[in-house]
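Colleague: give me a 3D structure for the following:
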Amino acid sequence: MPYFETADGTRLHFADWGPADGRTLVFTSGAYFGAEMWEHQMLPLATEGFRCVALERRGHGRSENCWTGYDLDTLAEDLAALLDHLDLTEVTLVGHSVGTAEVVRCLTRYGSDRVAGAVLVAGPVPGIVRSADLPEGMDPAVIEAANATMSADRAKFFHAIRDPFFGVGLPGVEISPEHMEYLIGAALTATPKAVREVSDLLVTLDLTAELPKIDVPVLVVHGTHDVWNPVELTGRRSAELIPDSTLTVYQDAAHGLFATHAARLTDDLRAFAAR
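Modeller: The predicted structure follows:
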């Protein structure tokens, strides 16, 4: 069965597609999504012979609705526990948005014995909040206000940010209203507690000191029009701090590039995992 139990007794769900002996990619989703967000990457890659495993973090998707464990250390521990549970080796870790922070913390806390490489897609790492070391960062009060608005009415908030999230109107961006509504519906299945806790991670996130410790090749993928995690604050800084990294910037792509630029992302994942 595609479930396992973590050290604190939480039951987590994962999708496991493709042959057991294929080169393995392990996906961790952006905030509020489950495995469904990776449909257009996992299905073609699994069909081609890759093994594609997607963890649904606690409080998300079909994983257990729990009250605790949304700190970054525990979320990274959950990811490491999945690798142990399935006894996976030579894995390519793939994270989107908040999932990239889980990937980074998993590598720096648990090492790379099971990991061959990592892909950071549209992530907030190393951090987006204004500080003495990042004076051009975002005002934390702005992020806190957005989180409060979302908590008050998640459905309204998600619909309000829908178009900029996917980059509707940008050159070359094609996504149907139905597909966007499907993904909003999936995001709304995350529990209110998980939404609040995961959103609050961004207010204090700072992985600047951890990125230089990553000892596997890393592909950083980012869009030019990501208003949540602007590429100059995040993707480009990550690539500069990680010793063995490659930055790939998608012109006219926004935060939801996993859907709007699905085929290109799949191609990049395929090439990186098969290198």
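
Colleague: could you use CA atoms for every contact and neighbour count after this?
Modeller: Will do.

Colleague: most centrally placed residue in the protein?
Modeller: residue 96 (2.2 Å; C-alpha atoms, centre = their mean).

Colleague: so it versus residue 271, what's the distance?
Modeller: Going from residue 96 to residue 271 by C-alpha to C-alpha, to the nearest Å gives 18 Å.

Colleague: do I have it right that the residue nearest to the centre of the chain meets residue 26?
Modeller: No: applying C-alpha atoms under 8 Å, one finds residue 96 not in contact with residue 26, separated by 11.5 Å.

Colleague: in this structure, mark out all the strands, start to finish.
Modeller: Taking DSSP state E as the test, the strands found in the chain are 3-5, 11-17, 24-28, 51-56, 91-96, 115-121, 218-223, 245-250.

Colleague: and this one, please, so the two structures can be compared:
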Amino acid sequence: MAFFKTPDGVELFYKDWGSGKPVVFIHGWPLNADMWEYQMVPMARKGLRTIAYDRRGFGRSDQPGGVYDYDVLADDLHALIETLDLHDVTLVGFSMGGGEVARYLSRHGSARIARMVLLSAVTPFLVKTPDNPDGVDRNIFDQMVEQLSQDRPHFLAGLGKKLYGAGLLNFSVSSELLQWTGTLALQGSPLATIDCVRLFSETDFRADMRAFDKPTLVIHGTSDTTVPSEASGQRSVAAIPGSRFIEYDGAPHGLFYTEHARVTADLLAFIGA
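Modeller: The predicted structure is shown next:
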């Protein structure tokens, strides 16, 4: 397995498949790099270099204590790009990972970046506040923190159903896939899993959105109840001049699986592969 070390000494796991233009995938909460298999495999076979890493605190990466904030996480992404000496990069951030894309650009610029993709991303500001009245009610995230603190395995075991929009009338997601999703989530540290709920929901990226100065694609599902398109995808497009918006009718939050063929095709078309 491959690891790289950040400037503060944290070892992060990554996978690096294929060759050609690099595409760096940033995973969502509380999963890890494995969530991208339905994009990485076909895109690597199409002549792209596909790279994904486990965020600190999750998956096979180190699980340090201390504060988890987007400045640190953006610097981790910067360390990966510098360590592998990547240029002409396409950044793809899913959900929480979209915040890393935004903060990376505002902290480190876009000299090494060719284009960006926000997939079901939490940008520009998720939680409802007096100056963000269209956000998501804070009590939703309070309940998540409470349930994680009381019975983390139980909460994460049920995460996949909401992620993929699975229910009594939707049998398109297998029980094995739901179990796999819960297993990925359980690999994260309890500290990082809980703290990152506050992080992705309460971080204000509105100022960071001005740093999107390269072609940007925003993809969101209209049935995303976790990160509603009205509060995130639609507002991200409005904040990024010239960005392209693709809205998947009826799709839930977990587009990386439920719409994986379409997501992969749209990414390939955007990259020009």
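
Colleague: care to give me the TM-score?
Modeller: The TM-score (TM-score structural alignment, normalised by the length of structure 2) is 0.95; 273 aligned residues with a C-alpha RMSD of 1.7 Å.

Colleague: what does the residue nearest to the centre of structure 1 correspond to in structure 2?
Modeller: Residue mapping for residue 96 of structure 1 onto structure 2 gives residue 94, with TM-score structural alignment as the criterion.

Colleague: what sits against the closest residue to that match other than its chain neighbours?
Modeller: Using C-alpha to C-alpha, 6 or more residues apart in numbering and skipping residues adjacent in sequence, the residue nearest residue 94 of structure 2 is residue 119, 4.7 Å away. Contact analysis of residue 119 of structure 2 by C-alpha atoms under 8 Å, 6 or more residues apart in numbering lists 92-95, 98, 218-220, 255.

Colleague: wait, what's in contact with the corresponding residue of structure 2 for residue 26 of structure 1?
Modeller: Aligned counterpart of residue 26 of structure 1 in structure 2: residue 24 (TM-score structural alignment). Contact partners of residue 24 of structure 2, counting by C-alpha under 8 Å, 6+ apart, are 50-52, 89-92.

Colleague: closest one of those to residue 83 of structure 2?
Modeller: Checking those against residue 83 of structure 2 by C-alpha to C-alpha gives residue 51 as the nearest, at 12.6 Å.

Colleague: hmm, what's the outermost residue in structure 1?
Modeller: Max distance from the centre of structure 1 (C-alpha atoms, centre = their mean): residue 132, 26.5 Å.

Colleague: gap between residue 210 of structure 1 and residue 25 of structure 1?
Modeller: Distance from residue 210 of structure 1 to residue 25 of structure 1, by C-alpha to C-alpha: 22 Å.

Colleague: and residue 15 of structure 1, by the same measure?
Modeller: 12 Å.

Colleague: what about these two, which has more around it?
Modeller: residue 25 (28 against 18; other C-alpha atoms under 10 Å).

Colleague: what's the mean deviation for the longest helix along structure 1 versus structure 2?
Modeller: Using DSSP state H to define each element, structure 1 has its longest helix at helix 72-86. Average distance, helix 72-86 of structure 1 versus aligned residues of structure 2 after superposition (mean C-alpha distance after the TM-score superposition for structure 1): 0.4 Å.

Colleague: what residues does that helix touch?
Modeller: 4, 6, 55, 57-58, 69, 89, 101-103, 105-106, 110, 114, 201.

Colleague: how about the equivalent of residue 76 of structure 1 over in structure 2, nearest residue that isn't a chain neighbour?
Modeller: Under the alignment (TM-score structural alignment), residue 76 of structure 1 maps onto residue 74 of structure 2. Closest residue to residue 74 of structure 2 apart from its sequence neighbours, by C-alpha to C-alpha, 6+ apart: residue 104 at 4.7 Å.

Colleague: tell me the contacts of the counterpart of that neighbour in structure 1?
Modeller: Aligned counterpart of residue 104 of structure 2 in structure 1: residue 106 (TM-score structural alignment). Applying C-alpha under 8 Å, 6+ apart to residue 106 of structure 1 gives the contacts 76-77, 79-80.

Colleague: can you pick the most crowded of those residues?
Modeller: Neighbour max across the contacts of residue 106 of structure 1 (other C-alpha under 10 Å) = residue 79, 26 neighbours.

Colleague: what about residue 26 of structure 2, distance to residue 78 of structure 2?
Modeller: 12 Å.

Colleague: just residue 226 of structure 2 next, same as before
Modeller: Applying C-alpha to C-alpha to residue 226 of structure 2 and residue 78 of structure 2 gives a distance of 28 Å.

Colleague: nearest residue to the alignment partner in structure 2 of residue 245 of structure 1 in space, please, no chain neighbours.
Modeller: Aligned by TM-score structural alignment, residue 245 of structure 1 pairs with residue 243 of structure 2. Distances taken as C-alpha to C-alpha, 6+ apart place residue 216 nearest to residue 243 of structure 2, at 4.9 Å, with adjacent residues excluded.

Colleague: count of neighbours near that neighbour?
Modeller: 23.

Colleague: so who does it touch?
Modeller: If you count contacts by C-alpha under 8 Å, 6+ apart, then residue 216 of structure 2 has 115-118, 240, 242-244 around it.

Colleague: that one -> structure 1?
Modeller: That one, residue 216 of structure 2, aligns with residue 218 by TM-score structural alignment.

Colleague: residue 193 of structure 1 against residue 67, yeah?
Modeller: Yes: in this structure, residue 193 of structure 1 is within contact of residue 67 by C-alpha under 8 Å, at 6.8 Å.
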